[in-house]
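[1] test case, fold it:
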Amino acid sequence: MSTFVLVPGAWHGGWWYAPLAVELEKLGHRAECVTLAGLWPEDDLTRRPVNLSSHVEQVTELVADLTAPGGQVVLVGHSYGGQVINGAADRDPSKVSALVHLDTDVVEDGESCWDVTTDENRAYFLESVGADGLGLAPMPFFDERAKPHPFATLLEKSRLTGAWKQVPVKRYAAALDTPGGLQAPSTMAKLRDDPDWHYEEWPATHNVLRDGPDRVLALLRDI
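    Predicted coordinates for the structure are as follows:
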């Protein structure tokens, strides 16, 4: 049995992973679906500011709670969640058996989501930020459970020692049918031929669970 910690992308909560979690649990695994700070229904960004460090600390604490001495988890991140899982793994890579990135940006120390994302995404961030400058409005086609995403999480630069690279299993799935172009072109170019990564390209949109969990489940089931 493995313990999977499933970290969603921007605007989304742990509910996004529910179909995948059901299938993992049928196979005897444990699946923890994370809702990051600021994305709970009752959260108010004017009362509780949230940045990338907040999310990394949240997942780091969860990993510590889930791992007995010598225990490990599999960290899975979608989109923005990739920065969170690498940040948590960087704190203590001995607690992480695998990192799985679902169409994410894989950043280096000192880089932010804003630095590496596409011009189209930057334009949307600026158009969607509210009058208070704190939260980015969900895209109109998102699930009604989506929440404004803390803008600071996408602007704060990652603080990484490089220890996360010690995690022995690293997998990346690139979704090639994302409207408006590639979601993470710089990451795809960087990882496509990197021997430290298992890299796949999928005929799927950035919402890799839109057509069900089977493709993602296949990526995870032998870890």
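
[2] hey, let's count contacts and neighbours off CA atoms from now on
    OK.

[3] buried residues in the biggest helix by length in the chain, which are they?
    Longest helix of the chain, by residue count under DSSP state H: helix 52-66. Using 16 or more other C-alpha atoms under 10 Å as the test for burial, helix 52-66 gives 52-56, 58-60, 63, 66.

[4] so who does the residue most central in space within the chain touch?
    Centroid-nearest residue in the chain: residue 81, 1.6 Å away (criterion: C-alpha atoms, centre = their mean). For residue 81, the contact set (C-alpha atoms under 8 Å, 6 or more residues apart in numbering) comprises 7-10, 104.

[5] I'd like the structure of this one too, to check against the first:
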Amino acid sequence: MATFVLVHGAMHGGWCWRPVRRLLAARGHEVFTPSLRGQGERRDELTREVGLSTHVDDLTSLLWYEDLGDVHLVLHSYAGVLAGPAAERARGRIASVTFLGAFVTEPGECLLDVEPPEVARRYRQLVREAGEGWYLPADSGFLEQWGITGDLRPWVGERLVRFPFRCQTEPAAYDPAPLAAVPTTYVRHTQPPLASLDLSFARAEAAGWELREIPCGHAMMLAAPEATARVLDEVAAARPE
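    Now for the predicted structure:
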């Protein structure tokens, strides 16, 4: 049995992992799917002060309070920015890190630094014009951007919440050594791909991480839960406790 901590991306919450959580649990794994502050069912906790460091606190506090070790940490989309700071603060607790269509930042970079310039400009405009200067509104256009189709569109759309802009602009400050010491996998989605992740995938490839692909859109855990659970199961099996 392995222990998984599955961390959602922007505007989502722990709810998005429900199909994958059930599949992994059925295989005997222990699975945690926290909602980061201000997201999911914790949407009422959203304030101007919530940023990247807030979410690092959320994640590392979970590991400490639950006394988790040999954790297979799975990070989707925005949550990839948490990888370096979390690996440093939870040193010794993490068995592997999987970037599931996630952003890869180097020390001192923020999320907008690794987005294409035109995307970063669009986000800044949305925040300025529709987000009171401090949050990214949960616009329905993101469903199209993320390749969410069919029956998933209304189900996901009504669960998206505002995302704090500080999470996009706060740099990830960390020592890269702890993350570099952990076995790492990058899972890329291909139908459709997301151009915003091209730089992150290139970095994963250059670093020699294990590379995997799932033929679906950005919300892999919802669009292809069986394939996602299978990949994660294989990651854990390759790195026994």
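
[6] what's the TM between chain one and chain two?
    Overlay of the two chains. TM-score (TM-score structural alignment, normalised by the length of structure 1): 0.89; 217 aligned residues with a C-alpha RMSD of 1.9 Å.

[7] I'd like the contacts of residue 81 of structure 1 laid out as CSV, including distance to residue 26 of structure 1, neighbour count and secondary structure.
    Converted to CSV, the contacts of residue 81 of structure 1 look like this (distance: C-alpha to C-alpha, whole Å; neighbours: other C-alpha atoms under 10 Å; DSSP: H, G, I helix; E, B strand; the rest coil):
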residue, distance to residue 26 of structure 1, neighbour count, secondary structure
7, 20, 30, strand
8, 21, 25, coil
9, 24, 24, coil
10, 27, 22, coil
104, 27, 27, coil
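
[8] how close does the residue of structure 2 most remote from its centre get to residue 136 of structure 2?
    Here structure 2 reaches farthest from its C-alpha mean at residue 129, the gap being 26.1 Å by C-alpha atoms, centre = their mean. Separation of residue 129 of structure 2 from residue 136 of structure 2 (C-alpha to C-alpha, to the nearest Å): 10 Å.

[9] structure 2: which residue goes with residue 83 of structure 1?
    Residue pairing (TM-score structural alignment): residue 83 of structure 1 is matched to residue 81 of structure 2.

[10] that match contacts residue 170, correct?
    No: the pair residue 81 of structure 2 and residue 170 does not pass the contact test of C-alpha atoms under 8 Å, sitting 10.0 Å apart.

[11] between those two, which contacts overlap?
    Common contacts of residue 81 of structure 2 and residue 170 (C-alpha under 8 Å, 6+ apart): 52, 110-111.

[12] ok, the residues you listed vs residue 35 of structure 2, which is closest?
    Of all these, residue 35 of structure 2 sits closest to residue 52, with 13.7 Å by C-alpha to C-alpha.

[13] and for that closest one, nearest residue in space, chain neighbours not counted?
    Nearest non-adjacent residue to residue 52 of structure 2, counting by C-alpha to C-alpha, 6 or more residues apart in numbering: residue 167, 4.6 Å away.

[14] just to revisit the earlier point, turn the buried residues of helix 52-66 of structure 1 into a markdown table, including distance to residue 189 of structure 1.
    Shown next, in a markdown table, are the buried residues of helix 52-66 of structure 1 (distance: C-alpha to C-alpha, whole Å):
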| residue | distance to residue 189 of structure 1 |
| --- | --- |
| 52 | 24 |
| 53 | 27 |
| 54 | 29 |
| 55 | 27 |
| 56 | 25 |
| 58 | 30 |
| 59 | 28 |
| 60 | 29 |
| 63 | 30 |
| 66 | 34 |
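
[15] between the residues you listed, which is closest to residue 89 of structure 1?
    residue 60 (7.6 Å).

[16] in three-state terms, label the closest residue to the closest one other than its chain neighbours for me.
    Once flanking residues are discounted, residue 60 of structure 1 sits nearest to residue 88: 4.9 Å by C-alpha to C-alpha, 6+ apart. Assigned with DSSP: H, G, I helix; E, B strand; the rest coil, residue 88 of structure 1 falls in the helix class.

[17] wait, what's in contact with residue 88 of structure 1?
    By C-alpha under 8 Å, 6+ apart, the residues touching residue 88 of structure 1 are 56-57, 59-60.

[18] thinking again about what came up before, give me the nearest residue to the residue nearest to the centre of structure 1, chain neighbours excluded.
    residue 9 (4.8 Å).

[19] out of the shared contacts of residue 81 and residue 170 of structure 2, which is nearest to residue 122 of structure 2?
    Within these, proximity to residue 122 of structure 2 (C-alpha to C-alpha) peaks at residue 111, which comes in at 13.7 Å.

[20] got a list of what the closest one touches?
    Residue 111 of structure 2 touches 78, 81, 103, 105, 167-171, counting by C-alpha under 8 Å, 6+ apart.

[21] also residue 212 of structure 1?
    Residue 212 of structure 1 makes contacts with 19-20, as judged by C-alpha under 8 Å, 6+ apart.

[22] check which helix or strand it maps to.
    For residue 212 of structure 1, there is no enclosing helix or strand under DSSP states H and E.

[23] residue in structure 2 paired with it?
    In structure 2, the residue equivalent to residue 212 of structure 1 is residue 224, according to TM-score structural alignment.

[24] how about residue 99 of structure 1?
    Matched by TM-score structural alignment, residue 99 of structure 1 corresponds to residue 97 in structure 2.

[25] residues in contact with the helix or strand hosting its match?
    Assigned by DSSP H and E, residue 97 of structure 2 belongs to strand 94-100. The contact list for strand 94-100 of structure 2 (C-alpha under 8 Å, 6+ apart) reads 69-77, 80, 83, 87, 182-188, 220, 236, 239, 241.
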